[in-house]
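Peer 1: sequence first, then the predicted structure:
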Amino acid sequence: MDALRLSTMRCDGTVTVTVAGELDIATTGQLRAHVAHALTEGRWSRLVLDVGGVSFIGAAGLGLLIALQRLAHGQHTALYLAGVTPSLLQLLRVTQLEGHFRRAGP
């Protein structure tokens, strides 16, 4: 099991949460609480989830991404995914969620 590691950076109206490790039923609560706390620390126009370090994402992790998008929207904050790996992109395509998320960066 690859423990979840989270870090947060704030700059110019954007809060970026970097996620590394496994995103599954055992770790989704930790990420949800971390993001909820980050969103309440200020007014953010963008929330960027950098998922480039995620080594595994399960069904609970996918569900959490949708929940976090709703949470951000409720705070008038747009959620973006950064660092989307080819395997995560394939998973988003297979589950028909690819168009559901905005992508940050190139």
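Peer 2: Thanks, I have it.
Peer 1: CA atoms for contacts and neighbours, from now on please.
Peer 2: Noted.
Peer 1: quick one: residue 79 and residue 92, what's the gap?
Peer 2: 16 Å (C-alpha to C-alpha, to the nearest Å).
Peer 1: swap in residue 53?
Peer 2: 16 Å.
Peer 1: in stretch 7-25, what's buried?
Peer 2: 14, 15, 16, 17, 18, 19, 20, 21, 22, 23, 24 (16 or more other C-alpha atoms under 10 Å).
Peer 1: follow-up on the earlier one: neighbour-wise, which of residue 79 and residue 92 wins?
Peer 2: residue 79 (26 against 17; other C-alpha atoms under 10 Å).
Peer 1: sorry, back to before: can you flag which of the buried residues of stretch 7-25 belong to strands?
Peer 2: 14, 15, 16, 17, 18, 19, 20, 21, 22, 23 (DSSP state E).
Peer 1: then this one, side by side with the first:
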Amino acid sequence: MRRIIAVPDSTMLASARAHDAETSGVRNYEVRVLDWHVRADSLNMCIIDADTEDATVFLAFSGETEQEMTGLRIRGSRAVAYFARYYNQLWNEAEPLPEFVNERSRQA
């Protein structure tokens, strides 16, 4: 499983450090940190079975308040392939969580 997170403030940095410690020994789980300093949430996406007939992507969208969350499911390998390519672009620009945490610890 691959996960991308943003760490825009000190509260999220503390959470990222704890998450790194909790998951450092988990095989097949990798987290990267994307530099995201926009005051709006990013698209939340979960891609399942991208290379199969059952390819599915779940999208979640935040609203103007914390109570406003909507989403949808898209099935089909062609549509999911577009989202997978977009996700991979973000993944390639993101920094591995352990490196991010270590770098921020040295800066503190």
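Peer 2: Thanks, I have the structure now. Keep in mind that what you see is a predicted model, and the values were worked out from it rather than measured.
Peer 1: and the TM-score between them?
Peer 2: Once superposed, the chains reach a TM-score of 0.26 (TM-score structural alignment, normalised by the length of structure 1), with 39 aligned residues with a C-alpha RMSD of 3.3 Å.
Peer 1: rewinding a little: and the buried residues of stretch 7-25 of structure 1 as CSV, adding distance to residue 102 of structure 1?
Peer 2: Listed next are the buried residues of stretch 7-25 of structure 1 as CSV, based on distance: C-alpha to C-alpha, whole Å:
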residue, distance to residue 102 of structure 1
14, 14
15, 15
16, 14
17, 15
18, 16
19, 17
20, 20
21, 22
22, 22
23, 19
24, 22
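Peer 1: need the strands for structure 1, in chain order.
Peer 2: Using DSSP E, the strands of structure 1 run over 5-11, 14-23, 46-57, 78-82, 102-103.
Peer 1: now those in a markdown table, with distance to residue 69 of structure 1?
Peer 2: Listed next are the strands of structure 1 as a markdown table, based on distance: least, C-alpha to C-alpha, whole Å:
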| stretch | distance to residue 69 of structure 1 |
| --- | --- |
| strand 5-11 | 17 |
| strand 14-23 | 13 |
| strand 46-57 | 9 |
| strand 78-82 | 6 |
| strand 102-103 | 10 |
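Peer 1: among the ones you listed, which is nearest residue 64 of structure 1?
Peer 2: Proximity to residue 64 of structure 1 (C-alpha to C-alpha) singles out strand 14-23 among those, at 9.0 Å.
Peer 1: from memory residue 47 of structure 1 sits against residue 71, does it?
Peer 2: No - taking contacts as C-alpha atoms under 8 Å, residue 47 of structure 1 lies outside contact range of residue 71: 10.5 Å.
Peer 1: my read is residue 104 of structure 2 is in a strand, agree?
Peer 2: No - assigned with DSSP: H, G, I helix; E, B strand; the rest coil, residue 104 of structure 2 falls outside any strand and is helix.
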